[in-house]
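[1] only geometry, no sequence info:
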C-alpha cells in the first residue's frame, strides 16, 4: 500500500486466464461472532470453487486461529503509528488513546462529510503488512465501522463488494464515502436491505441480499461429533441453549431476568450460553448475584457448538437487533424449536406458533418457554415442521458466485 492520498478506487482488468481468480476477503475475526463465521464460510466457499483466496484481517486483539481454514493465506495488517491505529478503529490500550490523539481524530471526524471520511483516509495511507499484489475480486465481508471498507476501496481489483450485517446503519457513516466505489452492496437479510435502501436510495441499485452461507450437511455431521466442552445431557432438566456473542445488542441481561422467573415457577432447567465478548464479566456477576450459578452456565466459545444445540430442547435468542441471526438459522437446521425476540430479522426465520415463538418482552419469553416445557409434544411438532422447511437460501450464494465470476446478475 503506497502513501498517496485516497483518490478513488484502483481498477484492474481481470484476465480470467484459467477461471482461477485472485480474491481478497477482508474480515475482522475478533471472536466467534456471526459475521466472523460468515466471513470464513465465504472464504471456504470461494476456495471450493478453485479460486486463489487471500484473507486480510486487522492485527488487533487475538485472532481466533482455529477459524482459519487450512491452506488459506492470511495477512494480518496493522498501521505504522498510534494515530493511524486510532483513526482506523484498531484496538488500542487505554494508554495509547491519549487525549491529544482523541482530539485530533475528533477534528478529522468533524471535518469529514459524505464524500470523504478523513480518519479512514489517514489510516489507509499508513497501513502495513498488506500483500503487494492486485486482485480480480475484493470482498469486504464485515468492514463497516472501521478501516476495512476504505482499504477495500483502495485495493486494485476488477470487481469489489461489501457485505452489511447490521440493521444499525449509523455504523455506515464513516464507510459511506467509499460505498460508491463498490460494484455490489450485499445485505445479510431482506430486513437489512430494506433499511439500507431507505437510508441510501442513491445506492439501492447496487444492493442484493446475501444470506449467511451455511452447509446444512456439514452442520448435521458436526452435530453428531462427541461434545468436548461439557456434557449436554440434561438429566431430566429442560435444556435451553443460546449461542451468541456476549455484547449489549444481544440483550443477554434478559436471559437472567427470564431464568429468575422460570426458577420462581419451579421449572427445572439448565441454560447453557456459548460465546464470549465484552459483556461476559457483567453477566457473570449478575448470575452470581441472582444465585443462578447452578442453572445459567457461561460456557465460552467452541469451534463446534452443534452437538450442544442438537441436544437442546429450546434455542433462545433475546437480541434487540440482528442483521439475520446465524445462531437461529443453525438451530432451525438441527430442528430445535426457537423462542426469540420479536424483531424483523427473526420474523424472516420463525413462523410464530409453528416453528417457534416470537416474544415482545420478558413476560412473553417466560410464558412461552414455560408452555413448551409443560408440553413436549408441542416441541416435537415444531421440530418436525422445521425438518420439512428449508433453512438455507442457495439462490443468494449463486448470486455471489455470479458476481465473482464477472457475470451479470441483477436479480435482487
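    In hand now; what should we look at? Predicted, not measured: the structure shown is a model, and the values here were computed from it.
[2] Every contact and neighbour count from this point should use C-alpha atoms.
    Fine.
[3] For my notes, confirm residue 109 occurs in a helix.
    Yes. Residue state for residue 109 (DSSP: H, G, I helix; E, B strand; the rest coil) corresponds to a helix.
[4] Hmm, it is touching residue 120, no?
    No. In this structure residue 109 lies outside contact range of residue 120 using Cα atoms under 8 Å: 9.4 Å.
[5] Of those two, which one has the most company?
    residue 120 (28 against 17; other Cα atoms under 10 Å).
[6] Am I right that that one is in contact with residue 153?
    No. Using Cα under 8 Å, residue 120 makes no contact with residue 153, being 11.1 Å away.
[7] could you pull out the strands for the stretch 251-400 of the chain?
    269-274, 296-300, 314-317, 338-341, 356-359 (DSSP state E, counting those that start in this stretch).
[8] Could you identify which of the ones you listed is most buried?
    strand 338-341 (a mean of 28; mean count of other Cα atoms under 10 Å).
[9] Contacts for that strand next, please.
    When contacts are defined by Cα atoms under 8 Å, 6 or more residues apart in numbering, strand 338-341 is touched by residues 314-320, 328, 331-332, 346, 350, 355-361, 365, 368-369.
[10] circling back to that earlier point, rebuild the strands of the stretch 251-400 of the chain as TSV, extending it with distance to residue 284.
    TSV is the format used below for the strands of the stretch 251-400 of the chain (distance: least, Cα to Cα, whole Å):
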stretch	distance to residue 284
strand 269-274	11
strand 296-300	8
strand 314-317	18
strand 338-341	22
strand 356-359	25
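[11] Nearest to residue 398, out of these?
    strand 338-341 (27.9 Å; Cα to Cα).
[12] How far away from the center of its chain is the closest one?
    Distance of strand 338-341 from the chain centroid (Cα atoms, centre = their mean, to the nearest Å) equals 18 Å.
[13] now swap in stretch 378-392 and tell me
    24 Å.
[14] Tell me the first helix or strand C-terminal of the longest helix along the chain.
    Counting residues, the longest helix found in the chain (DSSP state H) is helix 34-48. Next helix or strand after helix 34-48 toward the C-terminus (DSSP states H and E): strand 52-58.
[15] And here is the other one:
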C-alpha cells in the first residue's frame, strides 16, 4: 500500500476546499494510505472531512500562514512575523495594484529556512493549493504532484521564483483544459508536466444537502432571484454584479433580487457600493454559509460574474441542481459551460452582465431549456481520479 500526503491550508468555506472534500470522499483508500496535512485546523468544512485520511497534528509554525502579521508576532513566531513584513514590503515595490500573489510567494520563500521538515517520507506528496513551497521544499517523496485551481494568465506572480518552485514537482494537475492552456502559455518550459484533472463533483452529495430546510428571507422572496456563491474578492467580480444590477434597475427591472453567499476582505467596500447605488433592498450579501445548496435550489438564475476562474466549483454544483447558469467570458469559461446548451456566457463587463441577465430574465423558455439540459447531463466524474492514480 502506497503512502500519500495531501497538503492544503485549512477548511474555510470556499470552492477549492469544497473540491478537496469531494476528492477525499471519492479517494481509493483500499489501495492508498493517506495523510492529510492542513496548515491550520480551522473552517466550517472541518466537520465534512471523511474519517479515512489521517489528519496530521497542526503545526504552530505553519498555522501562521493563515494569520495576520500582528497575530503571528503575538504568537511568538517573531522571525516568521519579520519575514512576513519584509515580503509585504517587497511586494509593495511592484507597480501592479494586485500584489497579493507576489506577497504570498515572498512570504513562503523567505520563511523556508525557519520552517520544519516533514519527518515521514512518502511515496507521493500532493500539494493542493498554491503556493506549493511546503511540499516542494519540506517533504521527502518519490513523486510530487501540485494543483492549479486558477487562471495564471490573470495573476501577477514572480515568474522566476514560481518556475523554481514548480520544477520541484513531477506532475502538475490543472482543473480544466483552459486552465492548463493559460498556465502553459505563461510557463512553456513546464508543459510536459501538466495534465488535466477536473474537480471531483458528487451529485448525490449536492442534491442531498440542497434539501436542507433553511430559514432565510430569500426563501420567501417572490421576486426574480439571482444567486452567486463566491468569496468577496476582486477576482469574483461582485463589484461588477452590483453595478450591473444598477443598470438593470435603471432599465426598469425593479423585481430582481441578487443574493450573494460568501465572505471575504471586500465586504465593507461592497456594502458601501450597494449603498451608493441605492440597492440595499435588491443586492443582498447573505454572508458565509456552510451549505449554500438550498440557496442554489431556490434561485431562478445562478450567475458567476468573475474576472477570472480556473474552473468554478459552484457553477458545476448549480448545474447539478438543474439551474440555468450564466458566467462571464473569462479565459477558461468555455471549459465550464457549453454556451446555449447547459448555460450562457456573457461579455465580461458590467454592461455584458446586465445584458445577459436581461436576456435570460425575459426568456423563460431559454431558462427552462438550459435547466432541462443540465438535468439530462451526468456531472458525476469520480473516474477523473484514475488520472491521478496513473501518476501515483
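    Received the coordinates, thanks. Just so we're clear, the structure is a prediction, and the values are computed from it rather than from any experiment.
[16] quick one: TM-score?
    Once superposed, chain against chain, the TM-score is 0.83 (TM-score structural alignment, normalised by the length of the second structure); 367 aligned residues with a Cα RMSD of 3.2 Å.
[17] what angle do the longest helix of the first structure and strand 52-58 make?
    Angle of helix 34-48 of the first structure versus strand 52-58, following axes from the mean of the first three to the mean of the last three Cα atoms, to 10 degrees, is 160 degrees.
[18] and the residue of the second structure positioned farthest from its centre, what does it touch?
    Distance from the C-alpha centroid of the second structure, by Cα atoms, centre = their mean, peaks at residue 252 (34.1 Å). Contact partners of residue 252 of the second structure, counting by Cα under 8 Å, 6+ apart, are absent.
[19] which residues does the residue in the second structure that residue 351 of the first structure lines up against contact?
    Aligned by TM-score structural alignment, residue 351 of the first structure pairs with residue 338 of the second structure. Contacts here follow Cα under 8 Å, 6+ apart; on that basis residue 338 of the second structure touches residue 344.
[20] Residue 181 of the second structure versus residue 338 of the second structure, what's the distance?
    Distance of residue 338 of the second structure to residue 181 of the second structure, computed by Cα to Cα, to the nearest Å: 18 Å.
[21] same thing with residue 11 of the second structure?
    Taking Cα to Cα, one finds residue 11 of the second structure at 28 Å from residue 181 of the second structure.
[22] ok, now residue 117 of the second structure?
    33 Å.
[23] Which one's more surrounded, those two?
    Between residue 117 of the second structure and residue 181, counted using other Cα under 10 Å, residue 181 has the larger neighbour count: 21 against 14.
[24] Which residue in the first structure aligns with the more buried one?
    Checking TM-score structural alignment: residue 181 of the second structure goes with residue 194.
[25] so how many other residues sit close to the alignment partner in the second structure of residue 254 of the first structure?
    Counting by TM-score structural alignment, residue 254 of the first structure lines up with residue 240 in the second structure. Neighbourhood size, residue 240 of the second structure [other Cα under 10 Å]: 21.
[26] Might you report the residue contacts of residue 240 of the second structure?
    Contacts of residue 240 of the second structure (Cα under 8 Å, 6+ apart): 305, 349, 350, 353.
[27] Show me what the first one aligns to in the first structure.
    Right, the one you point to is residue 305 of the second structure. Using TM-score structural alignment, residue 305 of the second structure pairs with residue 318 in the first structure.
[28] Also the last one?
    For residue 353 of the second structure, the aligned position in the first structure is occupied by residue 365, per TM-score structural alignment.
[29] Just confirm that match contacts residue 259, I think it does.
    No. Counting by Cα under 8 Å, residue 365 of the first structure stays clear of residue 259, with 9.9 Å between them.
[30] what about these two, which has more around it?
    It is residue 365, of residue 365 of the first structure and residue 259, that has more neighbours when counted by other Cα under 10 Å, with 26 against 23.
[31] which residue sits closest to that one, ignoring its sequence neighbours?
    residue 359 (5.7 Å; Cα to Cα, 6 or more residues apart in numbering).
[32] hang on, the one you found packs against residue 346?
    No. Applying Cα under 8 Å, one finds residue 359 of the first structure not in contact with residue 346, separated by 10.3 Å.
[33] Please name the nearest non-neighbouring residue to residue 306 of the second structure.
    residue 236 (4.0 Å).
[34] What residues does that neighbour make contact with?
    Shown in contact with residue 236 of the second structure (Cα under 8 Å, 6+ apart): 230, 304, 305, 306, 307, 308.
[35] and if we set it to 7 Å?
    230, 305, 306, 307 (Cα atoms under 7 Å, 6 or more residues apart in numbering).
[36] Please determine how far it is located from residue 266 of the second structure.
    10 Å.
[37] got the buried residues for whichever strand or helix holds residue 134 of the second structure?
    Assessed by DSSP H and E, residue 134 of the second structure sits inside helix 133-138. Residues of helix 133-138 of the second structure classed as buried: 133, 134, 135, 136 (neighbour count, 16 or more other Cα atoms under 10 Å).
[38] and residue 374 of the first structure, what is it in contact with?
    Listed by Cα under 7 Å, 6+ apart, the contact set of residue 374 of the first structure is empty.
[39] What ranges does the stretch 51-200 of the second structure have for its strands?
    Going by DSSP E, counting those that start in this stretch, the stretch 51-200 of the second structure shows strands at 54-55, 122-127, 141-148, 171-174, 194-196.
[40] secondary structure class for residue 4 of the second structure?
    Using three-state DSSP as the criterion, the local structure at residue 4 of the second structure reads strand.
[41] That one corresponds to which position in the first structure?
    Checking TM-score structural alignment: residue 4 of the second structure goes with residue 23.
[42] Hmm, that match is touching residue 138, no?
    Yes. Judged on Cα atoms under 7 Å, residue 23 of the first structure makes contact with residue 138 at a distance of 5.7 Å.
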